[in-house]
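Novice: coords below, sequence missing:
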């Protein structure tokens, strides 16, 4: 009974703590004007964005095209000025990724990939998505999500104290919270859609085009057969979003009868001429189980069946079940010995073996080491001890670092593959690989009124890529294109 009374008192104290926290954490939402719980201040939001922006730029790299960078900044600043938080110092950037995506960090940092820029077919589509991303910032969605997670987790802990039976359902309760957070995210997406319509309309664009772009997103996601079920997705169904946005656009435009809202198809397509489309082989590519980097002139093997991911700062590859992986990046240090010392310090390693060697004529050091664990957790995590095989290779003024990692108890299973990759790092001299160029968008004028399919075939698009370019042009293959219309094709 005493234990039960103690738990009751602890529960009351916890509830009082939550109550005091709630009283002191209310803030006015800039978009809705309503008072709501908020544990993240505006200063913290800005700081979060400022701290994360360098990592985003390092991960993707900025796309080197002054026209696009100036365009997104000009339109972004124009839209930010009429938003609910015009006082923020916004930054707008196009990042060098083929993935079709746009995202925002708290505090006013907004990013569009070159992949999504390639899939817009006019300025109005772009403006709608731009307004959507600014909406995430102005509605403080990151701060609201973080607040919701904090209070939901605290509520679960308090519930476990008050009703011990809940502790036995901890995993199930945690999964329920994850679904709740997905719901929050979907609500935020809907709110941002509304703001995208509002903001793009206010600066003069036809938000009906934003609705149409959801048709493109639906096709990119694989349609109804390829989509994740709505209740398990962080984004609402694209088809539903298209209908909702079209209705919202009509309502906003009805408030300005007789006004012409801009689409600006030709201006936008002209700006896309020469845009790198798809993966850029100049930044490295995988072919026939080898990774090649034409700019840095090196190559090494990729184990068969391993998944790969490339970025400007590192190349990663991993076994399908996640039991082993390897990473290539640059090591700090002005010599191999110094690079080895810095690597040991950086990853907190206990070196088991070390030797200087020569790999295909290049000076190198190989290490085998364990990651040193926190003594308090060492016994608990004994079965999760990670072991690394590291190759440091001096070449072309850089020190390249190849790291193979697996659990210590299975390290022997993977060491042969780690060794094979490291010791087959080599210079690249094959002209075919060195001269590999990316595809680039070409904006072509249709010579005769015909279908999109016939026009694409006339521009040399092969049959197995017709659907891809149908999506890229935002229209079905049987759509009629008029003589003189501009459509997207590719070349080098």
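Specialist: Yep, it's here. The structure displayed is predicted, hence computed values, not measured ones.
Novice: can we go C-alpha only for contacts and neighbour counts from here?
Specialist: Fine.
Novice: most residues in a single helix of this structure, which one?
Specialist: Identified as the longest helix of the chain according to DSSP state H is helix 170-202.
Novice: give me the number of residues near residue 170?
Specialist: For residue 170, the number of neighbouring residues by other CA atoms under 10 Å comes to 14.
Novice: and stretch 209-222, what's buried?
Specialist: Within stretch 209-222, the residues that count as buried by 16 or more other CA atoms under 10 Å are 209-219.
Novice: now render these as a markdown table, adding secondary structure and distance to residue 139.
Specialist: Converted to a markdown table, these look like this (DSSP: H, G, I helix; E, B strand; the rest coil; distance: CA to CA, whole Å):
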| residue | secondary structure | distance to residue 139 |
| --- | --- | --- |
| 209 | helix | 23 |
| 210 | helix | 20 |
| 211 | helix | 21 |
| 212 | helix | 24 |
| 213 | helix | 23 |
| 214 | helix | 22 |
| 215 | helix | 25 |
| 216 | helix | 26 |
| 217 | helix | 23 |
| 218 | helix | 25 |
| 219 | helix | 29 |
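Novice: how far out from the middle of the chain is the longest helix of the chain?
Specialist: Put simply, helix 170-202 sits 17 Å off its chain's centre (CA atoms, centre = their mean, to the nearest Å).
Novice: list the helices and strands it packs on?
Specialist: Secondary-structure packing of helix 170-202 (3 or more CA pairs under 8 Å, 6 or more residues apart in numbering; DSSP states H and E): helix 123-138, helix 141-162, helix 238-254.
Novice: mean neighbour count, these: which tops it?
Specialist: Highest mean neighbour count of those: helix 123-138, a mean of 27 (counted as mean count of other CA atoms under 10 Å).
Novice: against which helices or strands is that one packed?
Specialist: In this structure, helix 123-138 packs against helix 66-81, strand 102-105, helix 170-202, helix 208-220, helix 265-272, with contacts taken as 3+ CA pairs under 8 Å, 6+ apart.
Novice: give me the angle between that helix and helix 265-272.
Specialist: Comparing the axes of helix 123-138 and helix 265-272 via axes from the mean of the first three to the mean of the last three CA atoms, to 10 degrees yields an angle of 80 degrees.
Novice: distance from the chain centre to helix 123-138, please.
Specialist: Helix 123-138 sits 17 Å away from the centroid of its parent chain (CA atoms, centre = their mean).
Novice: next, the angle helix 238-254 makes with that helix.
Specialist: In terms of direction (the same axes, to 10 degrees), helix 123-138 departs from helix 238-254 by 100 degrees.
Novice: coming back round to it: looking at the helices and strands packed on helix 170-202, which is nearest to residue 369?
Specialist: For residue 369, the closest of the helices and strands packed on helix 170-202 is helix 141-162, at 37.3 Å, according to CA to CA.
Novice: okay, pairing it with this:
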């Protein structure tokens, strides 16, 4: 390639130089945040813009997380706690919207402008009002500290800095500035998370909630992540299964939150465990009926009317738009979903012309699965980790729609391929009896009777693997700790 002779950068003429000076002056403007008392650069996102951005993204959150949980009493309960906390913040200009999402994922987050979300999965894990207040207070802290505006403004500053550096002749500086922008926009920083913890504790204490419960619940979420890793066959990989994975390590946050809570003047803090447990008694646990159910190795969808089964050892994960199954080795997986036929006349045509029109297919076969027309084919797939093999199976459900299995593995051995085909051919339509037997799981709060043990109550839950560990994490009961007669505990039961 022919290289052009480098041209020395010219000194900017006055209008450009004046513009650069003005831009730098505007970008360097800082204000003092009333919540943190710190000087903060948020010049490029005003409070009005925060409200607009939050309102715009609220609908996307509803779509992504299954919408609000359909229980007005629980929604009102969470809103009451949230508004109580919000009344003790430093930003009376923010009007908060608190929403319980119909998701079993343990999660909570906030959007700019005062939109705060908790999932029913997180509520199931909490054991008293103060623990829930700690989560909500933390998310309110992100709002009052204006972390979204700070992140956006600093990211834009880094991008503008890259442009300025390039204009002034420093291309390498510009590249570094762009890398800095990417880092700023990647997520909450360690300092921002700890700052939100600190503010949350302040709001808890000001509202009468026991601030020590924030650290207690952080520890519980850490144990929940460890359990999820154990259930997935990956003990020691808890960070992959925690909503805290993009946050500072749980241990550090627990220690700092506990230390901050101890600095608060002791008084009659509220925890209100009994009121909280009464509120969530009967709440859905796990999969929502509208998304179908994972039951061991079986996925069944009563409203859509089908089921299938994956091999022993595979872990089924139910999502909003698809179902995934992951093998114990973590390298072999299955993705199941539905798709429109787009005019395809048969399953083989659907695979070749609609689903994978540009893929080099081989071994195409027509099948019949539970009396429904189907087809399968094999194709190589290039990934960042190298080439893998995929088996595609399409089943025609009706004139306009297909269900499809995508099986992916590094090496399509006869054993792996047989497992894939067994999964696909296990697909069948549900009978009336099948539908009647599929019931959602719910939380039930019971009182421990004299002589009852953890093992006794854990056996009442519909889990085959690690029932005692599940029960202890759900109720925040440490290993080896016995139950007390009269104690209220949560059970998961088939409704």
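Specialist: Received, thanks. What you see is a predicted model, and the numbers here were worked out from it, not measured in a lab.
Novice: any idea what the TM-score is?
Specialist: With the length set by TM-score structural alignment, normalised by the length of structure 1, the two chains reach a TM-score of 0.72; 463 aligned residues with a CA RMSD of 5.4 Å.
Novice: wait, which of the buried residues of stretch 209-222 of structure 1 is closest to residue 400 of structure 1?
Specialist: For the buried residues of stretch 209-222 of structure 1, the minimum distance to residue 400 of structure 1 (CA to CA) is 38.6 Å, reached by residue 217.
Novice: the closest one matches what in structure 2?
Specialist: Under the alignment by TM-score structural alignment, residue 217 of structure 1 pairs with residue 221 in structure 2.
Novice: quick one: map residue 41 of structure 2 onto structure 1.
Specialist: That one, residue 41 of structure 2, aligns with residue 36 by TM-score structural alignment.
Novice: wait, its match sits on residue 23?
Specialist: No. Using CA atoms under 8 Å as the test, residue 36 of structure 1 is too far from residue 23 to be in contact (10.2 Å).
Novice: neighbour count for the two, which is higher?
Specialist: A side-by-side neighbour count of residue 36 of structure 1 and residue 23, using other CA under 10 Å, places residue 36 first with 14 against 10.
Novice: and that one, what element?
Specialist: strand 35-37 (DSSP states H and E).
Novice: residue 163 of structure 1: how many residues sit nearby?
Specialist: With other CA under 10 Å as criterion, residue 163 of structure 1 counts 14.
Novice: let me redo that: residue 239 of structure 2
Specialist: Neighbours of residue 239 of structure 2 under the rule other CA under 10 Å: 18.
Novice: so it makes contact with residue 247?
Specialist: No. Taking CA under 8 Å as the definition, residue 239 of structure 2 is not a contact partner of residue 247, at 9.8 Å.
Novice: can you give me the helices for the stretch 301-450 of structure 2?
Specialist: Counting by DSSP state H, counting those that start in this stretch, the stretch 301-450 of structure 2 has helices at residues 347-350, 414-425, 432-437.
Novice: can you put the ones you listed in CSV and add distance to residue 22 of structure 2?
Specialist: Formatted as CSV, those follow (distance: least, CA to CA, whole Å):
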stretch, distance to residue 22 of structure 2
helix 347-350, 58
helix 414-425, 63
helix 432-437, 67
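Novice: and residue 296 of structure 2, how far from residue 323 of structure 2?
Specialist: As judged by CA to CA, to the nearest Å, residue 296 of structure 2 and residue 323 of structure 2 stand 14 Å apart.
Novice: overlap of the contact sets of the two?
Specialist: Any residue near both residue 296 of structure 2 and residue 323 by CA atoms under 8 Å, 6 or more residues apart in numbering counts here, and that gives residue 316.
Novice: what's the counterpart of residue 81 of structure 2 in structure 1?
Specialist: The equivalent of residue 81 of structure 2 in structure 1 is residue 75 (alignment by TM-score structural alignment).
Novice: list the contacts for the residue lying closest to residue 32 of structure 2 once chain neighbours are set aside?
Specialist: Nearest residue to residue 32 of structure 2, sequence neighbours excluded (CA to CA, 6 or more residues apart in numbering): residue 39, at 4.3 Å. Applying CA under 8 Å, 6+ apart to residue 39 of structure 2 gives the contacts 30-33.
Novice: any of those buried? List them.
Specialist: Among the contacts of residue 39 of structure 2, those classed as buried by 16+ other CA under 10 Å are residue 33.
Novice: need the contacts of residue 39 of structure 2 in TSV (columns: secondary structure and distance to residue 62 of structure 2).
Specialist: As requested, the contacts of residue 39 of structure 2 are exported to TSV (three-state DSSP; distance: CA to CA, whole Å):
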residue	secondary structure	distance to residue 62 of structure 2
30	coil	34
31	strand	33
32	strand	33
33	coil	30
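Novice: I'd like the contacts of residue 39 of structure 2 laid out as JSON lines, including distance to residue 388 of structure 2.
Specialist: Shown next, in JSON lines, are the contacts of residue 39 of structure 2 (distance: CA to CA, whole Å):
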{"residue": "30", "distance to residue 388 of structure 2": "51"}
{"residue": "31", "distance to residue 388 of structure 2": "53"}
{"residue": "32", "distance to residue 388 of structure 2": "54"}
{"residue": "33", "distance to residue 388 of structure 2": "52"}
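Novice: nearest to residue 285 of structure 2, out of the contacts of residue 39 of structure 2: which one, please.
Specialist: Among the contacts of residue 39 of structure 2, and counting by CA to CA, the member closest to residue 285 of structure 2 is residue 33, at 39.6 Å.
Novice: so the closest one touches residue 143, yeah?
Specialist: No. Judged on CA under 8 Å, residue 33 of structure 2 makes no contact with residue 143 at a distance of 11.2 Å.
Novice: OK, contacts around the closest residue to residue 378 of structure 2 other than its chain neighbours?
Specialist: Closest residue in space to residue 378 of structure 2, ignoring its immediate chain neighbours: residue 391 at 4.5 Å, by CA to CA, 6+ apart. The contact partners of residue 391 of structure 2, by CA under 8 Å, 6+ apart, come to 376-379, 406-408, 420.
Novice: try it again with 7 Å
Specialist: Counting by CA atoms under 7 Å, 6 or more residues apart in numbering, residue 391 of structure 2 touches 377-379, 406-408.
Novice: what do you get for residue 339 of structure 1?
Specialist: Counting by CA under 7 Å, 6+ apart, residue 339 of structure 1 touches 331-333.
Novice: equivalent analysis for residue 149 of structure 2, please.
Specialist: Taking CA under 7 Å, 6+ apart as the criterion, residue 149 of structure 2 is in contact with 42, 45.
Novice: again, but for residue 362 of structure 2
Specialist: Residues near residue 362 of structure 2 by CA under 7 Å, 6+ apart: 377-379.
Novice: and residue 89 of structure 1, what's its match in structure 2?
Specialist: Checking TM-score structural alignment: residue 89 of structure 1 goes with residue 95.
Novice: and residue 490 of structure 2? What does it align with in structure 1?
Specialist: Under TM-score structural alignment, residue 490 of structure 2 pairs with residue 488 in structure 1.
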